[in-house]
Every structure is written in C-alpha cells, then in structure tokens.
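J.: with the input below, show me the fold.
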Amino acid sequence: MKLRSAGRTDVGKVRRRNEDAILNRPEAGLWVVADGLGGHAAGDYASRLIVERLAALPRAGSALDFVDSIEDVLDAVNGDLRRAARARNVDVIASTVVLLVRGENCLFCGWLGDSRAYCCEDGRLLQITRDHVYRDADAAGWLGDRVTPPAAGSAPLTRAVGVEQSLFVDWVLAGNRPGTCFVLCSDGLNKEMTDQEIGDVCCGSASAGEVLAALFATALSRAARDNISAVVVRLGGAVPALRSRAQAPPGATGTPASAPAGGLGEANRRLHGLNEDYRLGRISREEYRSRRRALAGTLQGVGTAAPVKPRWWSRLFGRA
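T.: Predicted structure coming up:
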C-alpha cells in the first residue's frame, strides 16, 4: 500500500502552551494525534507521553499484533498518568488520542475522547470516529465521576487516557482504496472548521502536505482558541473523480474507504459489538482480542471491492 502523510501541531492564538502532540510514522504505518486535557494539570505531559511511547514501539508481526501492542502501551501510559496525578496531588492528568494503523488488507482506527478521524472518498467526508462525550443522564463512565455532573449543553469526555483504572479503546476498520484521504485531528481544528469545510479541502486531488497546509491556513485565519493539530494520510493511486452530493446514491452517507456490503460494513458492526462486550465486561481481554483477530482475518481483499451498501454507518451508531 503506497501512501503519503504529513502532520503539524500549532499552539493557536490564545493558549500559552501547546498541549497537543502528534506522531507521523509512515514507515511503521502508524499515525497519532493526542490532545492533553485543557483545564487539568500537565496536559502537555500526558499527550507527549503517549506519542513518545508509541514512537518507540517497534512494529513486528501482523497488524493485529501491532494493534495489541499499541493497546498495551496505552494501558501502561494510563497507569503512569494516574500514578503521576496521585504523586502531584491533582485530580487527573490525561489526554485524548486518535490513531490510524496500516494493516495488510485494511486500516485500523482507534480512539479515546473527542479527537477525530475523518475519511474522504468520492467527494464525501465521513467522521469515522464517534466522540466519547457525555450525552445524557443515562450515559455511563463519563469523566466527571469525581466532579459535578455536567450542565445542559456541555459535553465533558467519557473516556481519555489517564482517567479510569481500565482503558477501553474503540476501533473501527477502514478500507485501502487508492486516493482515499484520512485526517486525524484534535478538536482545535473542528472547533474552527465545519465538516463541510474540512471536506472541501480533503476531497480533491491535493497531496497530504497540501491538504494539511490548507487546513491550517483556514483554522489559523480564525479565532484559533485552542491548540490545533492534524495528521493527513493520503493513500497512493489515482484519486476517484469528485462526485457532488447531488450525484451520490440516494440515502448514502459515505463509508470508510469503499466498504463492500457484507464485507467491511458487516465487519464493523461485529467489531462494534465486540468493543461494547469487552467494555461492559461480558468478555475477557483475551477473548476480545482472539475474536477481533478472527474477524480481521475474514477481510482478505476488501479494500478495493464493490461500493458500500448505504447507511451501514448510520445503523451502526444510530444516526439518522
């Protein structure tokens, strides 16, 4: 799989220090954006520790071996941050993280918190992560376990590295169709740009570096109230012709890189179920990893298969 990638982080116009960190490791097939929690102690330390540990992680074995190792690293960082918070007598030292891993037949996207991953293909932008934020009174596990419940309209995080004793990374699979563009970003970018604006930049034939430069030019021309970070990954090959929304199939919402009906879409539904079963304690870590490995093993050749069945992503996450 040929690809090009580029990354950048900027303090923005308001903050005095940059609490974001990025990792661009195309040779290892690993890209990361981490956003230290603002308003908490040592957010820059938390995000930097994640990136430094993942930068030092050797890639060996299969993609799933690498994914397992990444989870182990994040678990270790989670424990280190919790111990650091206790040593400093502060409530929490934590960071979000979103990452992309190149696999043999697909890509793996994992995340904790509200740092996002977008995929742009055929002129359509899709957010392939779902923000881990408190949504309603019945939501469990929100980061405010040790603080006052959130007021209406606010959205504190439900997951981050460094908060809870147990860490649960959500994963989604994306195909490897040539020309597809992925964007990983901290919320400093999507605070300044709408999804439509991000899509207008990403869903053309520009290189990874050109996309990155255009995103930062727009974001920094505005208020830039937060740190801004992004990593752009463009898969090699011809970029599919840009298709307007008027030309899109009726009801289509986009998909991570050409997931075929019954293939990647079905695999993601099953993976989402595994993620939830593990998080809720219905299956052990060993069973979760074993079943995830078996699921990924069924994905031979899905990356450039037929177009996706519309709305599988909406059905997966309950979106209209």
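J.: please count neighbours and contacts with C-alpha atoms only from this point.
T.: OK.
J.: what helix or strand is Ser314 located in?
T.: For Ser314, the host element (DSSP states H and E) is helix 312-317.
J.: now Arg293
T.: helix 285-296.
J.: can you pull the contacts of Trp111?
T.: Listed by C-alpha atoms under 8 Å, 6 or more residues apart in numbering, the contact set of Trp111 reads Thr96, Val97, Val98, Leu99, Thr129, Val169, Asp170, Trp171.
J.: would you mind giving the secondary structure of it?
T.: strand (DSSP: H, G, I helix; E, B strand; the rest coil).
J.: where does the residue lying closest to Gln165 once chain neighbours are set aside sit: helix, strand or coil?
T.: Spatial nearest neighbour of Gln165, excluding adjacent residues (C-alpha to C-alpha, 6 or more residues apart in numbering): Gly79 at 7.2 Å. Counting by three-state DSSP, the backbone at Gly79 sits in helix.
J.: show me where this protein has its helices.
T.: 43-55, 63-88, 187-192, 195-202, 208-220, 264-279, 285-296, 312-317 (DSSP state H).
J.: not counting sequence-adjacent ones, nearest residue to the residue most central in space within the chain?
T.: With distances taken as C-alpha atoms, centre = their mean, Val98 lies nearest the centre of the chain, 3.5 Å away. Spatially, and ignoring its direct neighbours in sequence, Val98 is nearest to Trp111 (4.2 Å; C-alpha to C-alpha, 6+ apart).
J.: one more, so I can put them side by side:
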Amino acid sequence: MISVGFKTDRGVRREGNEDALFVLPQQQLYIVADGVGGHNSGELASRMAVGYIAQYVALHPLTEVHGKSNLRRYFEKCFAGANELIYKKAQREGENEGMATTAVLCYLKEGVAYVVNVGDSRAYLMRKDGIRQITEDHTCVQSLIKSGLLTKEQAMAHPDRNMITRAIGGEPDVTADFFRFDTCPGDIILLCTDGLHGELDSERIFELSKSAQTMHRLATELVDEANQRGGKDNISVICIKIQ
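T.: Below you'll find the predicted structure:
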C-alpha cells in the first residue's frame, strides 16, 4: 500500500515554472524534473523529458522487466532516449539552444525502490531514525565537497551551488546514476527539485515529515516553507509513503 502527495509551485521570485512532475500510481513510478535554458526552453525541456519517460513506460511495460540489471538497462535506455530527443531539438532550433533538464525517478516493486537521477534534483529516504540523501548531486559544488574543499554548509551558500555538471539534453550522451534499496513500512521517499533543498536542509525536511498527517499535507508544508524562506526557484516535490 502506497500513499502519495505532490505539489509544484513557481516560487516567489520566478515568473514561470520550469519544473515538471509525473505520478503514475498504477505503475508505482514517480518523476520530478527541473528544466534549464533561456526563454521558455527550460519548461519545454522538463516537459519533454517527463513526457518521453511516460510514453516509454507505456510502450514498454515495467511489469515485464525483472531483476536489478535488467531494470538498470531499462532506465538507461529510457533516459538516453529522452536525452537524444531534447539534445537534437536544442541543436535544430536556435531559440532552444542549450536547453536541458534534471530528472529524478523512483520506481517501486516488490518491496524495493529503484532510483535514477541526472542533475541536482534529489531523492531522500526518511525513516524513524533519520533522513538519508539517496542521490548525489551532479554539480560543481558537490565535486568540491567530495574533494574536501567545501563543507555541506558552505555549499548551501556557494555562488555556483546551482551549476550542474550533468543534465538530460545537455550533451549528445548522458549517464544516469542508479540506486536500489529495500523499503520498510513507514518509509517516506521524497523526490524534489533544488527549489526545495536549496531552502531547507535535510534536518528541517525530516522534522516536517515527522509531524505531517498525510503525504499531501507534507508536500504542501514543504513547498510553503521553501517559499517562506525566500522561494528563489521553482519548487516541486513528490512524497511517497510505504504503508
């Protein structure tokens, strides 16, 4: 049994919303994307990625895919197809040059969660004893953190904290990270764009998760607090609770 809540918001300072999300409870598939690019290109890129993934899943049912290695290949092909679609459109149309998008996806099957990501949209796992970031940001500051040149606290305020090093559509080819973990009753999985984690640290996200009565309420409270703290970017969240 799964309960889900989700919300997307343009934030306080942005005129449009370049985020996109997709919830497919029948397939237990959930996606969040954050587009980048001038004019309306970011919005177009995120929607193209989400739309392509949704169509791919419809044409190639996940119920027919079994085993970690097969699922990994499945999602690698899926993300590669989305990358090719967006990259070629950006190359073909001058007004869309440079457009790309992040994406983080979660698929649940038989007590196991599979997470795939490109860029800095994140997946978190929350349990009674705490919160853990599943994904690793593909950003300049994350590289500095891994090298020991920055702390996580310093990274939150770094001027290049939003500079991503990997995105769907940014290059001819893309490499997606793949994660797998067992789920337990009571687990909450959060997918979010940097509009959330750029305003709220993981400890605050965890605090809100402990008091929220429903996943819809948690999604709303996360977005509302991100806006209260400045809302500098679009904010999108999907909250998934394993019953």
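J.: if we can go back for a sec, residues in structure 2 matched by the helix holding Arg293 of structure 1, start to end?
T.: Aligned by TM-score structural alignment, helix 285-296 of structure 1 falls on no residue of structure 2.
J.: about what we covered before: just send the helices of structure 1 back as JSON lines, with distance to Ala117 of structure 1 and mean neighbour count too.
T.: Shown next, in JSON lines, are the helices of structure 1 (distance: least, C-alpha to C-alpha, whole Å; neighbours: other C-alpha atoms under 10 Å):
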{"stretch": "helix 43-55", "distance to Ala117 of structure 1": "17", "mean neighbour count": "21"}
{"stretch": "helix 63-88", "distance to Ala117 of structure 1": "17", "mean neighbour count": "18"}
{"stretch": "helix 187-192", "distance to Ala117 of structure 1": "11", "mean neighbour count": "20"}
{"stretch": "helix 195-202", "distance to Ala117 of structure 1": "11", "mean neighbour count": "18"}
{"stretch": "helix 208-220", "distance to Ala117 of structure 1": "14", "mean neighbour count": "19"}
{"stretch": "helix 264-279", "distance to Ala117 of structure 1": "15", "mean neighbour count": "19"}
{"stretch": "helix 285-296", "distance to Ala117 of structure 1": "20", "mean neighbour count": "15"}
{"stretch": "helix 312-317", "distance to Ala117 of structure 1": "14", "mean neighbour count": "16"}
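J.: reformat the ones you listed as CSV; add distance to Ser229 of structure 1.
T.: Compiled in CSV, the helices of structure 1 are given as follows (distance: least, C-alpha to C-alpha, whole Å):
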stretch, distance to Ser229 of structure 1
helix 43-55, 12
helix 63-88, 20
helix 187-192, 7
helix 195-202, 13
helix 208-220, 9
helix 264-279, 27
helix 285-296, 30
helix 312-317, 26
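J.: for Glu121 of structure 1, which of those helices is the nearest?
T.: Closest approach to Glu121 of structure 1 among the helices of structure 1 (C-alpha to C-alpha): helix 195-202, 9.0 Å.
J.: buried set for stretch 31-42 of structure 1?
T.: Trp31, Val32, Val33, Ala34, Asp35, Gly36, Leu37, Gly38, Ala41, Ala42 (16 or more other C-alpha atoms under 10 Å).
J.: list the contacts of the first one.
T.: Under the criterion of C-alpha under 8 Å, 6+ apart, the contact partners of Trp31 of structure 1 comprise Ile22, Leu23, Asn24, Arg25, Leu99, Leu100, Val101, Val231.
J.: for the first one, give its distance to Gln127 of structure 1.
T.: Think Ile22 of structure 1. Note on Ile22 of structure 1: its distance to Gln127 of structure 1, by C-alpha to C-alpha, to the nearest Å, is 19 Å.
J.: which one of the two has more residues nearby?
T.: A direct count of neighbours by other C-alpha atoms under 10 Å for Ile22 of structure 1 and Gln127 places Ile22 higher, at 28 against 19.
J.: which residue lines up with Ala82 of structure 2 in structure 1?
T.: Checking TM-score structural alignment: Ala82 of structure 2 goes with Val77.
J.: any idea how far Arg4 of structure 1 is from Asn24 of structure 1?
T.: Note on Arg4 of structure 1: its distance to Asn24 of structure 1, by C-alpha to C-alpha, is 10 Å.
J.: okay, those two: which has more neighbours?
T.: Asn24 (20 against 14).
J.: can you show me the strands along structure 2?
T.: 2-9, 19-24, 29-36, 100-109, 112-118, 122-127, 130-133, 177-182, 188-192, 235-242 (DSSP state E).
J.: figure out which of those strands is closest to His158 of structure 2.
T.: strand 122-127 (18.2 Å).
J.: so the closest one matches what in structure 1?
T.: Residue span in structure 1 matched to strand 122-127 of structure 2, by TM-score structural alignment: 116-121.
J.: isn't Leu125 of structure 1 up against Ala117?
T.: No. Counting by C-alpha atoms under 8 Å, Leu125 of structure 1 stays clear of Ala117, with 10.4 Å between them.
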